[in-house]
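S.K.: quick one, fold the following:
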Amino acid sequence: MKSLYHLMILVVLLGPVKFNECKTTDARQNTVRRFPEGFLFGTATASYQVEGAWNVDGKAENIWDHLTHTHPCDIKDCSNGDIANDSYNQYKRDVEMMRELGLDFYRFSLSWTRILPTSFVDKINEAGVNYYNNLIDEMLKYNIQPMVTLYHWDMPQKLQDLGGWNNPHIVDWYGDYARTVFELFGDRVKNWITMNEPREICYQGYGDVTMAPRLNIKGVADYMCAKNLLLAHARAYHIYNDEFRETQNGTIGITISAGFSEPASESEEDKVAAEEAALFGWGIYAQPIFSETGDFPSILKEKVAAKSAEQGFLRSRLPEFTPEEVEYVRGTSDFFGLNHYSSGYTFRNESVLGIFESPSSDDDLGAGSYVLEEWETSASSWLKVVPWGFYKLLVKIKDDYNNPPVFITENGFSTLGGLEDDGRISYYRKYLDAMLDAIAEGCDVRVYTAWSLMDNFEWMQGYTERFGLYEVDYEDPARTRTPRKSAFVYKEIVRSRALDWSYQPDTDVMTIDDGH
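M.R.: So this is what the prediction gives:
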């Protein structure tokens, strides 16, 4: 799922703003750029978005099942993931699509309640385990490596009833789940992602109402979620590191969503606001893991504590890590998994005073953001095409966190459907070009993952926004998958290991390269 970086866009007239020249130029588009030796390409999906079979073969209810069944029209088109792409039954076609594209790997997520229907390890669902075994084995048959996400937003409803990420016992429950899947699949899975997009889980699902479970407890539940989620991530990392790494010889990390916050002007106030926006938006999750000191960012702790005191709270709404917990979380990722889609401008002046709900993390930050109307847009209101932001973000990660290995685990563009998707092609080319610029600056980017392999259930937007390289016909019971023009272009990028702006695909037939 995409990072809703501009879920709330403040369109403000600020007078002159600093424009950034896009790294991609017309001259560049006449060249062919090569990707580094050993660079890997893949695509991604997530369990609830594609699998369907929501109550089949012993699977139990998760928070998205619960939301879409109890409040169906909270979803834009009143849809759900009950059938979705029917990947539970059509996994062989999914692998065939991976073969058509020539992918090095495929990133997918596991459904907690398909494997552990009681949410706990007292019962392992054999049918669910068989499904994932079949998918993994089918991929490996064709030398396509699995990259597996343990948690992509589908909390068991039973655990949500117990508080979900706000219950500190979730650290144990999640750790038990992680150990189970390492035991079940770790002999073949060599790349693990513990969590997908903590910000969307906590800020949107616990602080706001734009993701399940839609708690809407701003400035409290989202911060509690952040601490417990980071501890649970660390628990999974340590379990893998201590019990499985030596025999399974894999890697494990976390995926964080981030856009780039560009100062709206050269003023010191806007520069500080942009840095703080990054720390509140994604640094709250990255800093405890990737910084040398660990812990939540100091400015975050200071601002939330000060606001909490003003508001009459007896202690900060941001839970503290103990010194032992700081060390437990620090360094617990073999790579920086990055989901990136868009960027924008950040500012701070009197116009933002008092406009945010209080308490809330937005109010704690006290900064505004906006995008430019003239920027190319997608079918998603929040997703503007800003490739220079991708470049700057990658350089920032390099500079701030001692140049960790970066896996781009999602990047993509939405349309309203149709096989001719030149906007998506343009987006991929511009963002890959910006990524190559960052690599040339020394950024250690090793993996690129297109979101997504095929159209899927896009959470609160249902099936109204399409991100797939393959179009899915949801009117057809067979859920027919058809390659878009972008699929042919991406296939050529993967095949040639090069970015060639002049390439024009023959879209008559998508074939499998037997040499893969």
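S.K.: when you work out contacts or count neighbours from here on, use the C-alpha atoms and nothing else.
M.R.: Fine.
S.K.: the residue nearest to residue 286 when sequence neighbours are not counted: neighbour count?
M.R.: Computed as CA to CA, 6 or more residues apart in numbering, the closest residue to residue 286 that is not its neighbour in sequence is residue 256, at 7.3 Å. Residues lying near residue 256 (other CA atoms under 10 Å) number 24.
S.K.: ok, residue 455 - how many residues close by?
M.R.: 27.
S.K.: try residue 275
M.R.: Number of residues near residue 275 (other CA under 10 Å) recorded here: 17.
S.K.: distance of it from residue 215?
M.R.: 28 Å (CA to CA, to the nearest Å).
S.K.: next one: residue 160
M.R.: When distance is defined by CA to CA, residue 160 is 11 Å away from residue 215.
S.K.: over to residue 291?
M.R.: Distance from residue 291 to residue 215, by CA to CA: 30 Å.
S.K.: again, but for residue 234
M.R.: 25 Å.
S.K.: quick one, what contacts residue 135?
M.R.: Residue 135 makes contact with 91-92, 95, according to CA atoms under 8 Å, 6 or more residues apart in numbering.
S.K.: isn't there a strand covering it?
M.R.: No: looking at residue 135 with DSSP: H, G, I helix; E, B strand; the rest coil, it is helix, so not inside a strand.
S.K.: follow-up on the earlier one: which among the contacts of residue 135 count as buried?
M.R.: Among these, those classed as buried by 16 or more other CA atoms under 10 Å are 91, 95.
S.K.: so of the contacts of residue 135, which ones are in helices?
M.R.: 91-92, 95 (DSSP state H).
S.K.: now show me the structure for the sequence below, then we'll compare the two:
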Amino acid sequence: MEAKNSLFMLLLLVIICNGNAQLYLSGGPKSNYTFPKDFLFGVSTAAAQIEGAWNEDGKSESIWDHLVHNNPNFVKDHSNADVAADSYHLYKRDVEMIRELGVDIYRFSVSWPRVLPTGFANEVNPLGIQYYRNLIDELVKYNITPMVTIYHWDLPQKLQDIGGWTNAHIVDYYTDYANVLFKNFADKVKYWITFNEPMQTCLEGYGGTYRAPALNRHGIAEYLCTHNLLKAHANVYHLFDKQYRPLYGGKIGMSLDSNWAEPKTNSTKDIEAARLYLTTHLGWYAHPVYSTEGNYPPELIKLVGQKSQKQNYSRSRLPEFTPSEVDFIRGTADFFGLNHYTTYLLSMADKEVGAIPSHANDVGIIRVQDPNWPSKSSSDWLKVVPFGFRRLLQYITKTYNNIPIIVTENGYADFSGVDDKARVSYYGHYLNALLHAIHVDKSNVHGYFAWSLMDNFEWDDGYVSRFGLYLVDFKSPNKTRTAKHSAKLYSSVVATRGLPADYDPADFTAFSSAPILVSTMLPLLALYRLL
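M.R.: Have a look, this model is predicted:
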């Protein structure tokens, strides 16, 4: 009898632990809080992913056009973005969808090669300017606030031919480009983002081969790219601040991508690995702009310098900012744009990591994901870990002096279909975590943008992965858009400023029929505190 009682108690404990694990994973119990009245709800897109019309009306070739046209095997389904969702011709339908959702603000990007086909400001394409003016006017007509991303990965190929972001003169070329946009649109655009996910641009596009231009110059090109990009960001911020803000008002920042870093175990080494990951990845771009001290994170400077010396380089592969450049870059943002999707487990490497030299090798940490974390996503990396979202928001608030945060991207990928239960569940869990972040943790979050308004060309995934709130029938002549169930959920949250009544924070069945087990040591310790 005693043995049976012990077994019963053990089973009961497993059931209780699993229930609490689900609540832990979701970021907390269901929140009865609501989003503030002035909280911004929006949706995001990018020109290269939705516009199509890749060579119409004077637009020149972008680095993504060049990459996929010359390397069709780069994309999973061998597709390209020549037509995509055809938003160049269907922008009025896009605005109609935004109105249906009831959101306050629409974040879209401008295509540099559409506005400046040569890459330089000596030739401004009037048809490109007119397209964006039409889109902005259509938004303003319905009281939807435009948020413009100046650069979302589609550099003119003509500039890439002369070095792209590794050419120091790109700072001036980019400033000239931004000035053209400010001159034409600053009277109606009140939110600007200089760069979307610069780490993807530099680390994956110049250091690696995951993004255009896929240079594969590890350990060199990503650092040169970053150095020029941060200077360009600061240049444009100061241009806006001095010449356009006094006339029209408005705010300007940048959108950085970051996963949350959870230690793989509760060991001192793994805790240090998680901290180091945030410092040398998110901090690589955030520290120069948002920290009190400015400059690259001291640990990144030290690590790259030491590795460079061991590899017999005459100087660090990480370029140095002068003291005046540090001052010029520091504080050049009115808000912290955050793109977040998932969480990783971090540990210290016990041997050389990746290519030598490379940023990964310089830092020397390993990231993995817990196989028990739920996901049925079409993107293998997109595990559903809402507690990581909450923790990251708290980390940014504490680390970067309570800077206002706008979540400029958050979303979920599936394979297609209107009945997108997994995406509905994802948004429920992440918005629940966001409410806890705002009201319990006092994270300074001012806005949230769902990625994405509609299905699009998802870079190397082509049209296999779908992130949209609206289904796009890419085979139809009119690229028919249809609201998914997730669009209805999001519009409900926007209208009520709260979660739906039937949301269950312990329900992860949309992702997996198997029990949700949290198998890492730190989550188990947190569960222990809950019990």
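S.K.: TM value for the aligned chains?
M.R.: Taking TM-score structural alignment, normalised by the length of the first structure as the basis, the two superposed chains have a TM-score of 0.92; 483 aligned residues with a CA RMSD of 1.5 Å.
S.K.: before we move on, the earlier item: hmm, residue 282 and the residue nearest to residue 286 of the first structure touching each other?
M.R.: Yes: between residue 256 of the first structure and residue 282 there is a contact under CA atoms under 8 Å: 6.9 Å.
S.K.: where do the contact lists of the two overlap?
M.R.: Joint contacts of residue 256 of the first structure and residue 282 (CA under 8 Å, 6+ apart) are residue 199.
S.K.: okay, residue 234 and residue 215 of the first structure: which has more neighbours?
M.R.: Neighbour count, other CA under 10 Å: between residue 234 of the first structure and residue 215, residue 234 has more, with 26 against 17.
S.K.: check contacts around the closest residue to the more buried one other than its chain neighbours.
M.R.: Excluding its sequence neighbours, the residue lying closest to residue 234 of the first structure (CA to CA, 6+ apart) is residue 329, at 5.2 Å. Applying CA under 8 Å, 6+ apart, one finds that residue 329 of the first structure lies in contact with 230-231, 233-234, 288-289, 294.
S.K.: hmm, try it at 10 Å
M.R.: 227, 230-235, 237-238, 287-290, 294-295, 321 (CA atoms under 10 Å, 6 or more residues apart in numbering).
S.K.: cool, residue 182 of the first structure as well?
M.R.: Residue 182 of the first structure touches 150, 188-190, 192, 236, 239-240, 243-245, 248, counting by CA under 10 Å, 6+ apart.
S.K.: list the buried residues for stretch 2-14 of the second structure?
M.R.: Under 16+ other CA under 10 Å, stretch 2-14 of the second structure has no buried positions.
S.K.: quick check, residue 332 of the first structure in a strand?
M.R.: No: in this structure, residue 332 of the first structure is coil, not part of a strand, as judged by three-state DSSP.
S.K.: near it, how many other residues are there?
M.R.: Other residues lying near residue 332 of the first structure total 23 when counted by other CA under 10 Å.
S.K.: you'd agree it is up against residue 193?
M.R.: No: using CA atoms under 10 Å, residue 332 of the first structure is not in contact with residue 193, being 11.5 Å away.
S.K.: now the common contact residues for these two.
M.R.: Joint contacts of residue 332 of the first structure and residue 193 (CA under 10 Å, 6+ apart) are 233, 236-237, 252-254.
S.K.: what count of nearby residues applies to the nearest residue to residue 291 of the second structure once chain neighbours are set aside?
M.R.: Using CA to CA, 6+ apart and skipping residues adjacent in sequence, the residue nearest residue 291 of the second structure is residue 400, 5.5 Å away. Using other CA under 10 Å, residue 400 of the second structure has 17 other residues around it.
S.K.: enumerate every residue touching residue 400 of the second structure.
M.R.: Residue 400 of the second structure neighbours (CA under 10 Å, 6+ apart): 283, 286-287, 289-292, 336.
S.K.: can you check residue 144 of the first structure too?
M.R.: Per CA under 10 Å, 6+ apart, neighbours of residue 144 of the first structure: 42, 95, 98-99, 102-106, 136-138, 516.
S.K.: filter these by whether they're kept in the second structure.
M.R.: Here is what carries over to the second structure from those, by both residues aligned by TM-score structural alignment, their matches' CA atoms under 10 Å: 42, 95, 98-99, 102-106, 136-138.
S.K.: looking at the contacts of residue 135 of the first structure, which is nearest residue 172 of the first structure?
M.R.: In terms of CA to CA, no member of these lies closer to residue 172 of the first structure than residue 91, at 31.5 Å.
S.K.: and the nearest residue to that closest one once chain neighbours are set aside, how far from residue 386 of the first structure?
M.R.: In this structure, residue 91 of the first structure finds its nearest non-sequential neighbour in residue 135, 6.2 Å apart by CA to CA, 6+ apart. Counting by CA to CA, the gap from residue 135 of the first structure to residue 386 of the first structure is 35 Å.
S.K.: equivalent analysis for residue 248 of the first structure, please.
M.R.: For residue 248 of the first structure relative to residue 386 of the first structure (CA to CA), the value is 39 Å.
S.K.: with neighbour numbers in mind, choose between those two.
M.R.: In this view residue 248 of the first structure and residue 386 are compared by other CA under 10 Å, and residue 386 has more residues nearby, 25 against 18.
S.K.: how about the contacts made by the more buried one?
M.R.: 20, 22-23, 259-260, 341-344, 371, 375-377, 427, 430-431, 434.
S.K.: centre-most residue in the second structure?
M.R.: residue 339 (2.6 Å; CA atoms, centre = their mean).
S.K.: dump the ones in helices among the contacts of residue 135 of the first structure into TSV; add distance to residue 450 of the first structure as well.
M.R.: Output for those, formatted as TSV (distance: CA to CA, whole Å):
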residue	distance to residue 450 of the first structure
91	19
92	20
95	16
